[in-house]
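Chemist: what's the 3D shape of this:
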Amino acid sequence: MENYQIRSKVHPKQRVAVLLKEDYENGNLTYGTVDEILTKTDTHYRGIKVRIKPENETEEEKEIRKTNPDYRLVGRIKVFLPKVK
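Modeler: Next up is the predicted model:
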């Protein structure tokens, strides 16, 4: 089992790449930091579901988020990213 499938390996403020539900077909990953862990079980075979604070958010996405705070924030972890120095 990979680390991203184990809940105890995921921590708030950890940098991750997640696969969002709307990106399942194209496989695009979204990068950000873990804000909230949503998966309640200890493990999940598709990855732990989290809410993230996205990195490099576009102005358009910032405007959308003002009216819909949950826009593009929930996905399953696919990769842990190194800490920024």
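
Chemist: For the rest of this, base every contact and every neighbour count on C-alpha atoms.
Modeler: OK.

Chemist: how close does the nearest residue to G27 once chain neighbours are set aside sit to I77?
Modeler: Of all residues not flanking G27 in the chain, L19 sits nearest, at 6.9 Å (CA to CA, 6 or more residues apart in numbering). Distance of L19 to I77, given as CA to CA, to the nearest Å: 6 Å.

Chemist: One more sequence to fold, the one below, so I can look at both together:
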Amino acid sequence: MDGKNRKDIKPGLRVNIVLKKDQRTGTLTEGIVARLLTKSPTHPHGIKVRLEDGQVGRVKEILPE
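Modeler: This is a model prediction of the structure:
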């Protein structure tokens, strides 16, 4: 599942995000969502989240549990 819909993402989910510094390369960073930062219900590049380790990026995929 991609991370473009806010309703699909909740704190505690394991996701792959793209950090700001990795946007050119598309390198994914795996982590657990601590907080949703995007307020709108959808975003074409992915919902912005903060991971539990403090990193911020846009969700590219939601990983299965």
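
Chemist: Could you get me the TM-score between them?
Modeler: After superposition, the two chains reach a TM-score of 0.91 (TM-score structural alignment, normalised by the length of structure 2), with 65 aligned residues with a CA RMSD of 1.4 Å.

Chemist: Which of L19 and I77 of structure 1 has more residues huddled nearby?
Modeler: Higher neighbour count among L19 of structure 1 and I77: I77, with 26 against 22, using other CA atoms under 10 Å.

Chemist: Tell me if the more buried one really is in a strand.
Modeler: Yes - I77 of structure 1 forms part of a strand when assessed by DSSP: H, G, I helix; E, B strand; the rest coil.

Chemist: Return the residue of structure 2 aligned against it.
Modeler: The equivalent of I77 of structure 1 in structure 2 is V59 (alignment by TM-score structural alignment).

Chemist: dump the residue contacts of that match.
Modeler: Applying CA atoms under 8 Å, 6 or more residues apart in numbering, we find V59 of structure 2 in contact with 2-4, 15-18, 46-49.

Chemist: distance of the residue nearest to the spatial centre of structure 2 from D22 of structure 2?
Modeler: The centroid of structure 2 falls nearest to V59 when counting by CA atoms, centre = their mean (2.4 Å). Using CA to CA, we find V59 of structure 2 at a distance of 13 Å from D22 of structure 2.

Chemist: Which of the three states applies to R51 of structure 1?
Modeler: Put simply, R51 of structure 1 is strand when judged by three-state DSSP.
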